[in-house]
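Engineer: return atomic coordinates for the entry below.
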Amino acid sequence: MARNTGGGQGSDAVVGAEVAATAVLDSRGVVVRWSPAAERLLGRPAAQVLGRPALDLLARPEPAVVAATRRALRGAPEVRSAVVTVRCGDGRLLELVLWAYPSTGPESPGAAPHWVVLAVEAAQMRRWEGDQAVMEGLFSQSPVGLLVTDTELRCVRRNVALERMTGIPTAERLGKRIGEALPGLSAEAIESQMQQVLDTGVPTMDFVHRGRTVADPEHEHVWSTSTFRLQDPAGAVLGLCHAVIDVTASYRAQERRTLLNEASLHIGTTLDVMRTAQELAEVAVPRLADTVTVDLLDAVVAGEAPEPGPVEDSVTLRRAAFRSTWRGHSRAAYAVGELSRFASSSPQARCMADLESRLVARLDYTADWLRDDARRVVGLRAAGAHSLMVVPLAARNVLMGVASFYRWQQPDPFDDEDLTLSAELASRAAVCIDNARRYTRESAASLALQRRLLPSELPELHAVEVAARYRPAGAESDVGGDWFDVIALSGARVALVVGDVPGHGIHASATMGRLRTAVNTLADLDIPPDELLTHLDDLVVRLAEEDGPSGSPPTGGTVTGTTCLYAVYDPVERSCTLASAGHYPPAVVHPDGNVEFPRLPAGPPLGLGGMPFETTELDLVDGTVLALFTNGLLLGRDPDIDVGLQALRRSLSHPDRPLEQICDQVAATLLPLRPPDDVALLVARTHALGADRVATWDLAADPAVVVDARSLAARKLTEWGLKEISFIAELVVSELVTNAIRYGLPPIRLRLIRGTNLICEVSDSSSTSPRLRRAGADDEGGRGLFLVAQLTQRWGTRYTPNGKTIWTELAAPHTM
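Structural biologist: Just a heads-up that it's a prediction; the model follows:
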């Protein structure tokens, strides 16, 4: 049988009268009427068909069809249908579905019946039947909810799935808008979206809304809806079709994935234990819970390592975080930083005892564990908390605390999926808290080491008045290798030192301690600043070789690249000799407030080896302020060095203030709360020793002048009011001058300096250094230096370009 492949009109055309092929047969089966639709369908005009038997149109008159037709013509009253194959006017074979209806006209009631025959192309009929089956399935079997509305958005038809979703029978829903039938939904937003589709004809996809229905009033559901406009073949608007899918499960799963992703980004942004706990609370509220509290073991907050495994219920906890959408919570009950305790029967205590999460879907305020914690219960009851989850904060089998999640605003209680999600959040937070705890412990150890290695207090010297500040990076959480020092030298001189070891942590602090000790040892040798830096450079090279390429710990960096500034101030000469190893020059603040940064020879950082260092000498008037600092001071607020230098210049421009006030002003101006690098600042105000405090005599290389030297020293001490120590001073002068005459070379010079202590110096042009030794019982000499060492506080040798100087210090009366 041939099939027509053109001219189909769709399912709407099948049921339209204008496309139905109609013929009227008389009682003998002869065609007496032939409709225009029949002419178009078969391609035969009425003139070719009228008056002919209808059976002649069949291409293959099957016996069953012929027999059925004859029985119908004999007067069978029922409607008949059949599938036949006819030959069209152009020779094509066309399969048709026929319906035959008997009809007796009112003008001849007793006459034989005529037959009205309707014919539809079989292929078109099958499409229409398929469409009908689809429509029937959509409204009876489809899991997708369907709603058909009129142009006033009133329900005219809905399917079984939508009836199950809403819990409202279709009979009660017909003729009503969504807002009238389902008040638990956001009807205004839904109807606004539907009206827009009705007005524009532009369909909408995946419009998400949430709410509660009669079918499940205890839980909130999420639906995704799509809406398109219905029109007839002429384009007239009939209404809307609204498809609804319940996506609650997938929506919540996506929310959980999103929340976990945000948690990975927002929890653990710092290495601060308390801040990390607060980040957990901030992520969970209000997405998962309405109120979250995080309680940590007190040892964890302090950076200590708890014992592995569960803990007893008597452990001390500290409130590390609290966040809630309700502002009426008692601050006394939820204050961050305060100690917190839980009843032994509480979910929190049981959670810490077995490291298992707890879910309390409905809070029972008559429970013993709630009654034992009346202060917290007052806040929970006032907020209307109805559901609770408690999860342990454990990482690497170490319990660090417990997190409690409450719901009071969200009406749905927590479920098992919420418990799984909270446990995942807590697990991630616990790892971050443990990392922060370990960092806190290391930082505390580094800070303690740093403070022990830095000067505990600055010395009180006549030559300079000093004040200092040290600020670790990150608000005392990331110490480094910056240091400062004030070292008393011979001749009332003083050494001012600042240095910067690269890196942070214990390694940098320990390296700084080694270098500071080395500087103090080298300073005791009274060598020039450039020579001291040369020896220090050799030490750094050896330390770098000890570390090796693979020996550098992860927190410490390398010792190579250490910078240092070493300055020696002589109050007698009123001069300052400086040498720099890759360090910033000091700020020199003159008494009139003018601030300058002197140009120093660009010495290399320590550890490069083989590079020379040079000295620079500055003449300083009495009252000049020197500010030595590390680079972290200039880079605290702005990466531009020039900006930092200008800010430092402004902060130092009033040198008449107390040094402590100057230090505070510099720190407040140049340093943020959390400086990016550690900072060392040393400020010194110079005090010159005038001629009235220094006495100098040139002596002949004759043993007879020893008596004269003693007399000169005695008169000067009497003049200075130091008669109490005159005897000891005379004895020291006698021994030193005798030693210079006997073993040294002329010229010989005696100098007394009245500083904080009495300084006695004897110089000669020999470079031979005296040695302290114990004389035998029978020796006639050799006891001079031993006697000097016993009578003085300090003594030593200082080499000069023209020889050497033997110096001693004697404690002077406090009346000085």
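Engineer: could you use CA atoms for every contact and neighbour count after this?
Structural biologist: Fine.
Engineer: what about residue 323, neighbour count?
Structural biologist: 24 (other C-alpha atoms under 10 Å).
Engineer: which SS state does it fall under?
Structural biologist: Of the three states, residue 323 takes strand according to DSSP: H, G, I helix; E, B strand; the rest coil.
Engineer: please enumerate the strands of the stretch 551-700 of the chain.
Structural biologist: Assigned by DSSP state E, counting those that start in this stretch, the strands in the stretch 551-700 of the chain fall at 563-570, 575-581, 587-589, 595-596, 615-619, 625-629, 679-686, 694-699.
Engineer: between those, which gets nearest to residue 265?
Structural biologist: strand 679-686 (30.8 Å; C-alpha to C-alpha).
Engineer: one more to line up against the first:
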Amino acid sequence: MKKALDRPSGGAVGALPHEEVILVPIAWDDIGGLADAHERFLSGAPLEADVRGPVLDSWKRCRLAGLEPHRTACPHVPGPGLDDRFLHAAEPVLGDLTVSLDEMGVTVVLCDGEGRVVQRRGGGRELLRCLDKVSFTPGCDVSESVSGTNGVGTALTGRRPFYVAGREHFADFLVPFACAGAPVRDPLSGRIEAVVDLTCLRKHGDPAMLRLVREAARSIETRLLEQATERERALLAAYWRARHGALGWSWPGHTPPGPGTGHRSAELGPVDLALLREKAEALIASPEHTLDEVVLPGGRVATLRCRPVTAAAGGTGVVVEARIRGGPGPAAAGPGVPAPPRAFPATAGTSPSAPSPASPPVAPGTDGTPPAAPHTPVTASPSAHGGDGPHARARPGPDDRGGSGRGGAEQGGDAGGWPLLVGETGVSRLAVQARRRLELLHDAALNIGSTLDVTRTAEELAEVAVPRFADFTAIDLPGSVLDGEEPEPFRAGTVLRRVALGAVHKDSSLYDVGAEIRFAPLTPQARSMDGRQPVLEPVLAEAGGWLTQDPARSERILAAGIHSLITVPLQARGATLGVVSFYRSAKPAPFEDDDLALAQELAARAAICIDNARRYTREHNTVLALQRSLLPRGRPEENAVDVAFRYLPARTGVSGDWFDVIPLSGARVALVVGDVVGHGLHAVTTMGRLRTAVHNFCSLDMPADDLLAHLDDLVCRLDRGEGWMTEPSHQGSGIIGATCLLAVYDPVSRRCTFTHAGHPRPAVVAPDGTVTFVDLPPTPPLGLGGTPFETVELEPAEGSRLVLYTDGLIERRSQDAGAGLDTLRTVLARAGQAPEDTCEAVLGALLPDRPDDDDVVLLVARTHALGPERVAQWDLPEDPTVVSRARAAVTAQLAAWGLDELAFTTELVASELVTNALRHATGPVRLRLLWDRALVCEVSDGSSTSPRLRRARSEDEGGRGLFLVSQLTERWGTRYTADGKVIWVEQPLP
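Structural biologist: Model prediction:
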């Protein structure tokens, strides 16, 4: 075999421009290796990587067909053969290949499209004796469903080149051989017409045989294409001979008409010619129509007429002549003036050029796929009998005065027409189909993947395919893909969910959208996902594996008229995401090979879009989970306010909106709402930083304006420290753009302090429904630095609602902030008093749907007052003897509140705090008890010096008071005021 690779196999077999490398292992010994794998397969044991995937798939099909290895043989069938056109194209290629392999012990086999042997060439004596023994001779049927896995039948079933050797054959009688087969397609229709096969004894087998048969198949396809162009050139010559002879011209070497006698085609541009060619192809493809009119820009009208043509060798075709009327330009040529050949257009996409029998037209692609315009646009002449044919349209053109045939043409001035296109009816039908397929792929590229939603992308695939390609299209995906996770390898029993179903009508008995499906191992869908290859079932009623899924449902599907199926795995970036099934029922023609290629292209484009949507879903869910973990969990429990909140993440990306309800000392509460401009992970992590910083600053009991000043300074330092503001490539990645609103409510004084940094104004709703937007002075967002923040203090009535929100609530693309505020005011005035009712009413009016491009946070807090019955305070003189009176007052108050269990601890704490205030501070001293969710004891004085917890040494006489306080209470701290400080402690209630 090395000799065949080193030297060319003849002029007909050319080198491949892009050779595909296929690594195929040499078959193992019959004892062990593949023989054991074959036995395990027959017993039903799993094989996994022991056998090549294509071979294992073929074994499964053989078992499904009911074949038994020891009983399978090659039966002979009558009448195998190929038409003369194909044999004429294949003869020189197979002859050269046979000569090049003459000394290799390899026979060259040609089979028809059904897998029946037509010719067998060459091969040594030993090989031929073995082939005759198993009846591998002309006339035998080696299709896979009859003879099992082999180079011919499996290449036909898989529709691709295939190499098999030794025990990789399913049938025992083929084990002594190695063979490689490649299908040969008609270059115009893409249909498999034959198979070229190389067969040798197993000891001479080499995977390089696969390259040889692939080259041979492509060479035959090239010669078939050349035959088509030869026929068209013959029609072209016949047309000009008849045309010029009728008008008294000579051919070849005629003299074109002089200036002023030209026809109107010289005015046509590339767009006009492309439109006319498209209409001409459709006209040739429709035998019942011979006349058409095309309206061109500028008020011109083109009349297209079909004329039958017969070449000298007997080949028949159709010529389309065009005449242009109306619009600017030179006058139409008079009667008897022929059309100059230069107006004849070349192949689609090229400019008009003069036809020449000596210059062959441009050939379509030779890669086995149907070309966009399979026929070569050459002209042909009217036949001797001429005429338009019996199927001309009833609506004649303006220049058709009742005549048909050549007599009518001559009298009606048909000499002014010019040949536009020539071809055969079947070839033009293929051209129209190819154009429709290209249009379908173009629409798929535009319409599939318009969103980053997995389900919607699957629905778009169904909408594109139905009804232009299939009557029913079903897309099934595993739940992991819908959730954005990485898809797992497909295994038997994997649950898929029907995500989309496109249908021409509802009565199909197919699984509905939302159904969970476990495809049986032998169904086309399972075979597609398992083998990662498309599966074509032209006749669904004969597909035994398909019937194993649900026999009763399968019968109903067949009864509904569904007769053909293509299943294609959705694959992207090496992963299988699901499967798409195309069904035909109303369309009479079953799916063919060229439909399989189109289905693969549609599925490939959709798979990329689905995978993009899946990856986006995964990233979105990750960022959303991170953001939710950074937001408050559950509803905060505070006596000062009743709180309800809503957080709505955007559809297109998670941003950095957040909120907080933070308890402060003295029964106060801080309400915080913030917004980080931008989306994605950076915005979420920035939000987490700012929220943590706000918590830390609140624990220091800072005034509201000081807290924002420290937060602004922190943002500036973070920006500078991480270099975001100095690197041009990171501009816009810093925290600048974050806004914040802070409201601190004191239930004892019923006063609320507001301050903000570039945030929308909050609303205060009085118990009577009056809505007031707090008039906060404008301030820039966080991160600019050096801007003082001002506060506004209000005293809302008890039961008022404080409404804080982010800009996503009132600002949308279709609505500005002013209109949103007006709507918000109206809704708040009508909403119920409960915070939950307020949230529902506001979102129902302002955001009936989930936000598209920005998160939304809404925080509603209804205020409560801590009445005088729960507050006790005493102003203490600067007298050391007042400590005992303070202890007695605390004990009496706790007894009145029924908190005697806390009397001893509270008495000790109050005594220590009052003693420290009298000893170390100045100014008036005040003792206050608050009975809230905890018992709060506060001592205030006029000093700004804060006590410090320290560890006293053994010889120290003092320094242990605050240590005892911290051990006896839950928490303690210092709060600074305008005229001093407050030392506070909290104890949990019994």
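Engineer: before we move on, back to that, including distance to residue 299 of the first structure, could the strands of the stretch 551-700 of the first structure go into JSON lines?
Structural biologist: What follows is those, written out as JSON lines (distance: least, C-alpha to C-alpha, whole Å):
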{"stretch": "strand 563-570", "distance to residue 299 of the first structure": "38"}
{"stretch": "strand 575-581", "distance to residue 299 of the first structure": "43"}
{"stretch": "strand 587-589", "distance to residue 299 of the first structure": "45"}
{"stretch": "strand 595-596", "distance to residue 299 of the first structure": "49"}
{"stretch": "strand 615-619", "distance to residue 299 of the first structure": "52"}
{"stretch": "strand 625-629", "distance to residue 299 of the first structure": "36"}
{"stretch": "strand 679-686", "distance to residue 299 of the first structure": "30"}
{"stretch": "strand 694-699", "distance to residue 299 of the first structure": "59"}
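Engineer: can you say which of those is nearest to residue 21 of the first structure?
Structural biologist: strand 679-686 (99.6 Å).
Engineer: contacts for the helix or strand residue 309 of the second structure falls within next, please.
Structural biologist: Assigned by DSSP states H and E, residue 309 of the second structure belongs to strand 300-310. Strand 300-310 of the second structure has contacts (C-alpha atoms under 8 Å, 6 or more residues apart in numbering) with 235, 238-239, 280, 283-284, 290-296, 316-327, 380-384, 386-389, 397.
Engineer: list the buried residues of that strand.
Structural biologist: Judged by neighbour count (16 or more other C-alpha atoms under 10 Å), strand 300-310 of the second structure contains these buried residues: 301, 302, 303, 304, 305, 306, 307, 308, 309, 310.
Engineer: quick revisit: residue 735 of the first structure is nearest to which of the strands of the stretch 551-700 of the first structure?
Structural biologist: For the strands of the stretch 551-700 of the first structure, proximity to residue 735 of the first structure was assessed by C-alpha to C-alpha; strand 694-699 is nearest, at 14.1 Å.
Engineer: just list what the closest one packs against, helices and strands only.
Structural biologist: Using 3 or more C-alpha pairs under 8 Å, 6 or more residues apart in numbering; DSSP states H and E, the elements in contact with strand 694-699 of the first structure are helix 705-719, strand 748-754.
Engineer: repeat that with 10 Å
Structural biologist: In this structure, strand 694-699 of the first structure packs against helix 705-719, strand 748-754, strand 758-764, with contacts taken as 3 or more C-alpha pairs under 10 Å, 6 or more residues apart in numbering; DSSP states H and E.
Engineer: of all the ones you listed, which one is nearest residue 497 of the first structure?
Structural biologist: That would be strand 758-764 among these, by C-alpha to C-alpha, at 23.2 Å.
Engineer: corresponding residues in the second structure for that closest one?
Structural biologist: Using TM-score structural alignment, strand 758-764 of the first structure lines up with residues 935-941 of the second structure.
Engineer: how much does the matching stretch stray from the first structure?
Structural biologist: In the superposition against the first structure, stretch 935-941 of the second structure averages 1.0 Å from its aligned positions (mean C-alpha distance after the TM-score superposition for the first structure).
Engineer: how far does that stretch sit from its chain's centre?
Structural biologist: The chain centre lies 63 Å from the centre of stretch 935-941 of the second structure; the measure is C-alpha atoms, centre = their mean, to the nearest Å.
Engineer: may I see the buried residues of that stretch?
Structural biologist: Quick answer for stretch 935-941 of the second structure (16+ other C-alpha under 10 Å): 935, 936, 937, 938, 939, 940, 941.
Engineer: in the first structure, which residue is closest to the centre?
Structural biologist: The residue lying closest to the centre of the first structure (C-alpha atoms, centre = their mean) is residue 269, at 2.4 Å.
Engineer: name the nearest residue to that one, sequence neighbours excluded.
Structural biologist: Nearest residue to residue 269 of the first structure in three dimensions, chain neighbours excluded: residue 276, at 7.4 Å (C-alpha to C-alpha, 6 or more residues apart in numbering).
Engineer: and residue 353 of the first structure, how many neighbours?
Structural biologist: 17.
Engineer: pretty sure it contacts residue 311?
Structural biologist: Yes: Residue 353 of the first structure is within contact range of residue 311, at 5.5 Å (criterion: C-alpha atoms under 10 Å).
Engineer: now do the shared contacts for these two.
Structural biologist: Here residue 353 of the first structure and residue 311 have residue 399 as joint contacts, going by C-alpha atoms under 10 Å, 6 or more residues apart in numbering.
Engineer: any idea which element the counterpart of residue 786 of the first structure in the second structure lies in?
Structural biologist: Under the alignment (TM-score structural alignment), residue 786 of the first structure maps onto residue 963 of the second structure. Using DSSP H and E, the element containing residue 963 of the second structure is helix 961-968.
Engineer: how big is the offset of that helix relative to the first structure?
Structural biologist: Looks like 1.7 Å for helix 961-968 of the second structure (mean C-alpha distance after the TM-score superposition for the first structure).
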